[in-house]
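J.: Show me how the following folds:
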Amino acid sequence: MGAGHAHKLYRPGHSPVHTLPPHCKLAATFAFVLVVVSTPREAVWAFGLYAVLLAAVAALARIPAGYLLRRLLIEVPFVAFAVLMPFVAEGERVEVLGMSLSVSGLWGAWNVLAKGTLGVAASVLLASTTELRALLLGLERLRLPPLLVQIATFMIRYGDVITDELRRMSVARRSRGFEARGVRHWGVLAKTAGALFIRSYERGERVYLAMVSRGYTGSMPVIDEAAAATRAQWGRASALPLTALTVLVAAVCLTG
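T.: Next up is the predicted model:
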């Protein structure tokens, strides 16, 4: 794997959560999300306990609440979708503030919001306490197909390169007096997108040829492999999903 690549989501620290091996945190996050998705939507109290568990992890990792909440804004499109569900769903209706809402739509909206928010929060905590390079090493440690890991590596490394290229093209347009103000300018923006695709493709070819000339044979060299986790580290990482699993069992028993 190549050198480190910092990301805006990562928040450096030396907390007990930061020091856990990346593959342990990946497995724990996946298991936690699986438990949350499996929880009956009627068990409202269970989702509250899941939120408390994530808050405890955030406190242990020294991640400020404001930092976490700002990054939860990424789920705004899902919130908009959930808000529409009570209005468009069919079935039994109920009056809320003078509006006729679908009961099944209300439950569906709650289901999307609760599970989606918890899943996004768990992912943000994972990204905030683990470097991207470490995450990729963790995926390799979990035996993810090497080709998928390489694709993810290149996406991470050259996403910023393409973004910078687009920024330079935007600066060039503005320096020539161009401002996108209406539909009539969509043609220029479409040409910009086409030019960006061609430049990205050509740059990808140049990068590939440079890699081949330096001995690339289909696999990236690993600079520092993720160390095997100890039983104690697996135990600490499994505390979150196991506690959530206990809540799930109780929720199923009470709602069943």
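
J.: CA only for contacts and neighbour counts going forward, please
T.: OK.

J.: where exactly do the strands run in the stretch 51-200 of the chain?
T.: In the stretch 51-200 of the chain, the strands defined using DSSP state E, counting those that start in this stretch lie at 93-96, 99-102.

J.: To check against the first, give me the structure of this:
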Amino acid sequence: MSAEILHHAGDSPVHRLPAQVKIVAALLTVIGVVATPREEFWAFGLYLVLIVTVWRIARVPVAHFAKRALIEVPFVALALLMPLFGGAAGALAGWNILAKGTLGVLTSLTLAATTTPRELIVGLQRLRTPAVLTTIATLMLRYLEVIAAEARRMRLARISRGHDPRFLWQVGATARGVGALFIRSYERGERVHLAMVSRGWRGAMPDRGVAASPAVWLAGLTPVLVTAAVLTTALVGHA
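T.: The predicted model follows:
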């Protein structure tokens, strides 16, 4: 699976924003959504309109998000079951999970759709994320496809030798294959680390990002300002 399966290539104003601005905007937007009282139904509708507006500006089709939002299905099922066990209070709790969970997922998908994995790593570096975390994330993204390709080759090799993963008694072979994949990945990681050290690796990834000007920050945080206005109105009305 591609490391950029969530990304939708484009050249919109949203795509061109520095990653650190989009990361902060997404985080603050989710915090605002979570802090909104669950009884203020209108506020969640406005949040959804705000997200769809960002999609239009980014020129990313709704279908792109609809397919990837299926990850939320278990939470949707839980929210739909809660009224059966909790009555009116359960229905309100289910709505709370469904509304805030859906908006959080859509916000995260919007960030991923308009920012490549490499840009996300650079953005985290610009936000002074600990170097060890950004290094681990960088290597994980870099070798995810390598490990996936290795797993496919091992699977084809087993099938060509008569392995049928549908049969229960073949589970031992599958388990041994997973173990072999782990050992190969570990050995590959050691070789990569030695190669990096021999080329001057000092434990920190180079920062190739660009600083964002105050004007860019203001433009990128516009959705946060809208979210803050909606949240403030909701809190005042709920008081």
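
J.: where does the TM-score land?
T.: TM-score for the superposed chains, counting by TM-score structural alignment, normalised by the length of the second structure: 0.94, backed by 238 aligned residues with a C-alpha RMSD of 1.6 Å.

J.: Redo the strands of the stretch 51-200 of the first structure as JSON lines? Include distance to Val120 of the first structure and mean neighbour count.
T.: Output for these, formatted as JSON lines (distance: least, C-alpha to C-alpha, whole Å; neighbours: other C-alpha atoms under 10 Å):
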{"stretch": "strand 93-96", "distance to Val120 of the first structure": "29", "mean neighbour count": "12"}
{"stretch": "strand 99-102", "distance to Val120 of the first structure": "26", "mean neighbour count": "17"}
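
J.: Can you add distance to Val171 of the first structure and give the ones you listed back as JSON lines?
T.: Shown next, in JSON lines, are the strands of the stretch 51-200 of the first structure (distance: least, C-alpha to C-alpha, whole Å):
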{"stretch": "strand 93-96", "distance to Val171 of the first structure": "50"}
{"stretch": "strand 99-102", "distance to Val171 of the first structure": "48"}
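
J.: For Val44 of the first structure, find the nearest of the ones you listed.
T.: Each of the strands of the stretch 51-200 of the first structure has some distance to Val44 of the first structure by C-alpha to C-alpha; the shortest is strand 99-102, at 18.4 Å.

J.: The closest one - contacts with which helices or strands?
T.: helix 76-88, strand 93-96 (3 or more C-alpha pairs under 8 Å, 6 or more residues apart in numbering; DSSP states H and E).

J.: Out of those, which one sits most buried?
T.: Counting by mean count of other C-alpha atoms under 10 Å, helix 76-88 has the highest mean neighbour count of these, with a mean of 15.

J.: That helix - contacts with which helices or strands?
T.: Checking 3+ C-alpha pairs under 8 Å, 6+ apart, helix 76-88 of the first structure ends up next to strand 99-102, helix 103-129.

J.: from those, which stretch is densest packed?
T.: Comparing these by mean count of other C-alpha under 10 Å gives helix 103-129 as most buried, with a mean of 20.

J.: so it matches what in the second structure?
T.: Mapped onto the second structure using TM-score structural alignment, helix 103-129 of the first structure spans residues 88-114.

J.: again, but for stretch 16-29 of the first structure
T.: The aligned range for stretch 16-29 of the first structure is 13-26, by TM-score structural alignment.

J.: With stretch 185-192 of the first structure instead?
T.: Against the second structure, stretch 185-192 of the first structure falls on residues 170-177 (TM-score structural alignment).

J.: Same question for the matching stretch: list its buried residues.
T.: 174, 177 (16 or more other C-alpha atoms under 10 Å).

J.: And for it, what's in contact with it?
T.: By C-alpha atoms under 8 Å, 6 or more residues apart in numbering, the list of residues contacting stretch 170-177 of the second structure from outside reads 154, 163-165.

J.: Go ahead and flag the most central residue of the second structure.
T.: Nearest residue to the geometric centre of the second structure (C-alpha atoms, centre = their mean): Ser108, 5.2 Å.

J.: Check the offset of the match of stretch 185-192 of the first structure from the chain's centre.
T.: Here stretch 170-177 of the second structure is found 31 Å from its chain centre; the criterion is C-alpha atoms, centre = their mean, to the nearest Å.

J.: ok, now stretch 56-76 of the second structure?
T.: Here stretch 56-76 of the second structure is found 12 Å from its chain centre; the criterion is C-alpha atoms, centre = their mean.

J.: swap in stretch 172-181 of the second structure?
T.: 29 Å.

J.: mean shift between it and the first structure?
T.: If you overlay the two and look at stretch 172-181 of the second structure, the average distance to its match in the first structure is 1.5 Å (mean C-alpha distance after the TM-score superposition for the first structure).

J.: Alignment lookup: Val226 of the second structure to the first structure.
T.: Counting by TM-score structural alignment, the partner of Val226 of the second structure is Thr243.

J.: Tell me which helix or strand its match sits in.
T.: In this structure, Thr243 of the first structure sits in helix 231-255 according to DSSP states H and E.

J.: And the helix or strand containing Leu27 of the second structure against the first structure, how far off on average?
T.: Using DSSP H and E, the element containing Leu27 of the second structure is helix 19-35. Helix 19-35 of the second structure differs from its equivalent in the first structure by a mean of 0.5 Å after superposition (mean C-alpha distance after the TM-score superposition for the first structure).
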